[in-house]
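[1] just coords:
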């Protein structure tokens, strides 16, 4: 169905994808805990679209997005991760994919179909749409009727769609998409947490009636593991 060829990568090439490189680690288990907490937070509603954002840069939201996508795919779900950070995209770097075409292409070229853009990677059930060319008007594109149409099309094709968004404080992109998504996860960096920025972000998300279903407290040192990264959604 999807025209993009499957991408085979050695796990050693993907240090940020700990759910693939170290699936038995404490960190990978924390991602499975986050997955479970997300599922329990939406028991009365079918969660199809999930926004991942943070207050500012450097919180690790893109790493969280990628590993959550892998974790849900490993559960047997058909998962799509969309790099909707059309200002500073990183998903293509994480998965070592080309970024010539992507979300921008789907938003601006009506004759292009999802199957022509989505990358099918070697993790069963996981698909990637990169950002594509950086446009001059990301917020307007995300707020467009075309974006609404794409979300509906995504929901018809996949069990879960994860949108990796820019930080809330910097631009309105995350607010726009949080207002459209079933749920939003907010990532907080333990070492760089700014209470004022986090509070402001919370207020901005509340203004658009975003359904913030959890917070991931990132880069928390875990005893017995050489990395320090993640806890779970609360």
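    Happy to help now that I have it. No experiment lies behind these values; they were computed from the predicted model shown.
[2] for the rest of this, base every contact and every neighbour count on C-alpha atoms.
    Noted.
[3] what's the distance between residue 228 and residue 202?
    Applying C-alpha to C-alpha, to the nearest Å, the value for residue 228 to residue 202 is 25 Å.
[4] settle it for me: which of those two has more neighbours?
    Between residue 228 and residue 202, residue 202 has the larger neighbour count (other C-alpha atoms under 10 Å), namely 18 against 14.
[5] am I right that residue 198 falls within a strand?
    No - under DSSP: H, G, I helix; E, B strand; the rest coil, residue 198 falls outside any strand and is assigned helix.
[6] residues touching it, list them.
    Neighbouring residues of residue 198 by C-alpha atoms under 8 Å, 6 or more residues apart in numbering: 55, 188.
[7] go with 6 Å
    Residues near residue 198 by C-alpha atoms under 6 Å, 6 or more residues apart in numbering: residue 55.
[8] ok, now residue 69?
    Counting by C-alpha under 6 Å, 6+ apart, there are no residues that residue 69 touches.
[9] another one to put next to it:
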């Protein structure tokens, strides 16, 4: 048996339109409140160590990690915390579309140029205290770019300027990008969609992250149906990324 249930082929919807920001468009909704709960749980998971950088990933593609990371970033910024959302998914970038910012320059630029020109690369968003670093030009060698001392220095530089840096990275099992970045940051969150991902793939993802000594803060179960939660979540997160 494969690690994943049969999924639809990868579409380009999120890459063309971005992901839904319900925490911004419907801040009083049940779903938005659940994202705030997720934020609080992450905060309390790291009491002994100040959390300055965190990776959001999933076992496989089309599992909602970009939607979750973007919405959690909004809720964190709502607290008055200066947050930077980095599109480190240099294979299927979405952040520039989600926040409607230019993508001519981005993470790729900072990793390939001699100096870090943060001023002309990091973009403001409509959300106070929330900034984004888009992917930039999609490179032919994402893993090689991330697995460099320059990436280490960039993380150090970004955490000097922002209270929290959130990285949206590719799925763990698909490519090595997530393992590379997870080994460099303070914590990793695994997004697990109910009814889509197999237990074996979640276990495999955990194993791969542990191999690189990633600090796994926990998992977020999304796409949970109301009948499976006693109605508590009110159909939390819906059935598809929009």
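    Yes, it's here. In this text, all values refer to a predicted model and were calculated from it rather than measured experimentally.
[10] helices along structure 1, start to end?
    For structure 1, the helices defined by DSSP state H occupy 18-21, 26-41, 61-74, 91-94, 103-108, 114-117, 138-142, 145-157, 173-178, 195-207.
[11] got these as CSV, with distance to residue 84 of structure 1 columns?
    As requested, the helices of structure 1 are exported to CSV (distance: least, C-alpha to C-alpha, whole Å):
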stretch, distance to residue 84 of structure 1
helix 18-21, 22
helix 26-41, 21
helix 61-74, 11
helix 91-94, 9
helix 103-108, 7
helix 114-117, 14
helix 138-142, 8
helix 145-157, 11
helix 173-178, 8
helix 195-207, 17
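[12] deepest of those, which one?
    helix 173-178 (a mean of 26; mean count of other C-alpha atoms under 10 Å).
[13] what span of structure 2 lines up against stretch 160-180 of structure 1?
    The alignment of stretch 160-180 of structure 1 onto structure 2 (TM-score structural alignment) covers residues 164-184.
[14] how far is the matching stretch from where the chain is centred?
    On the basis of C-alpha atoms, centre = their mean, to the nearest Å, stretch 164-184 of structure 2 sits 9 Å off its chain's mean C-alpha point.
[15] next, the buried residues of it.
    Across stretch 164-184 of structure 2, burial judged by 16 or more other C-alpha atoms under 10 Å covers 164-173, 176-184.
[16] picking up where we left off before, which one of the helices of structure 1 lies closest to residue 55 of structure 1?
    For those, proximity to residue 55 of structure 1 was assessed by C-alpha to C-alpha; helix 195-207 is nearest, at 5.6 Å.
[17] now the closest one on structure 2. Mean distance?
    By mean C-alpha distance after the TM-score superposition for structure 1, the fitted helix 195-207 of structure 1 averages 0.8 Å away from its aligned residues in structure 2.
[18] structure 2: matching residues for that helix?
    Counting by TM-score structural alignment, helix 195-207 of structure 1 pairs with residues 199-211 of structure 2.
[19] what separates that stretch from the chain centre, distance-wise?
    Per C-alpha atoms, centre = their mean, the displacement of stretch 199-211 of structure 2 from the mean C-alpha position of its chain is 18 Å.
[20] and what of stretch 115-132 of structure 2?
    The mean C-alpha position of stretch 115-132 of structure 2 is separated from the chain mean by 17 Å, C-alpha atoms, centre = their mean.
[21] cool, stretch 102-120 of structure 2 as well?
    Worked out by C-alpha atoms, centre = their mean, stretch 102-120 of structure 2 lies 19 Å from the chain centre.
[22] can you check stretch 126-141 of structure 2 too?
    Put simply, stretch 126-141 of structure 2 sits 12 Å off its chain's centre (C-alpha atoms, centre = their mean).
[23] which residues does that stretch contact?
    Contacts to stretch 126-141 of structure 2, defined as C-alpha under 6 Å, 6+ apart, come from residues 77, 82-87, 90, 95-96, 103-108, 122-125.
[24] so which of these are in strands?
    Mapping the contacts of stretch 126-141 of structure 2 onto strands (DSSP state E) picks out 83, 84, 85, 86, 87, 123, 124.
[25] translate the fifth one into the numbering of structure 1.
    I take that to be residue 87 of structure 2. Residue 87 of structure 2 maps onto residue 83 in structure 1, by TM-score structural alignment.
[26] ok, that match to residue 44 of structure 1 distance?
    If you measure residue 83 of structure 1 against residue 44 of structure 1 using C-alpha to C-alpha, the figure is 28 Å.
[27] the more surrounded of these two?
    When neighbours are counted by other C-alpha under 10 Å, residue 83 of structure 1 and residue 44 differ, and residue 83 comes out ahead with 27 against 8.
[28] correct me, but that one touches residue 164?
    Yes - the criterion here is C-alpha atoms under 6 Å, and residue 83 of structure 1 meets it with residue 164 at 5.1 Å.
[29] now which residue in structure 2 aligns to residue 70 of structure 1?
    For residue 70 of structure 1, the residue aligned by TM-score structural alignment is residue 74.
[30] next up, the contacts around its match.
    Residues near residue 74 of structure 2 by C-alpha under 6 Å, 6+ apart: none.
[31] ok, which of the helices of structure 1 comes nearest residue 52 of structure 1?
    That would be, of those and by C-alpha to C-alpha, helix 61-74, which comes in at 6.3 Å.
[32] could you measure from the match of residue 70 of structure 1 over to residue 102 of structure 2?
    According to C-alpha to C-alpha, residue 74 of structure 2 stands 19 Å off from residue 102 of structure 2.
[33] go on, residue 20 of structure 2?
    18 Å.
[34] swap in residue 145 of structure 2?
    According to C-alpha to C-alpha, residue 145 of structure 2 stands 21 Å off from residue 102 of structure 2.
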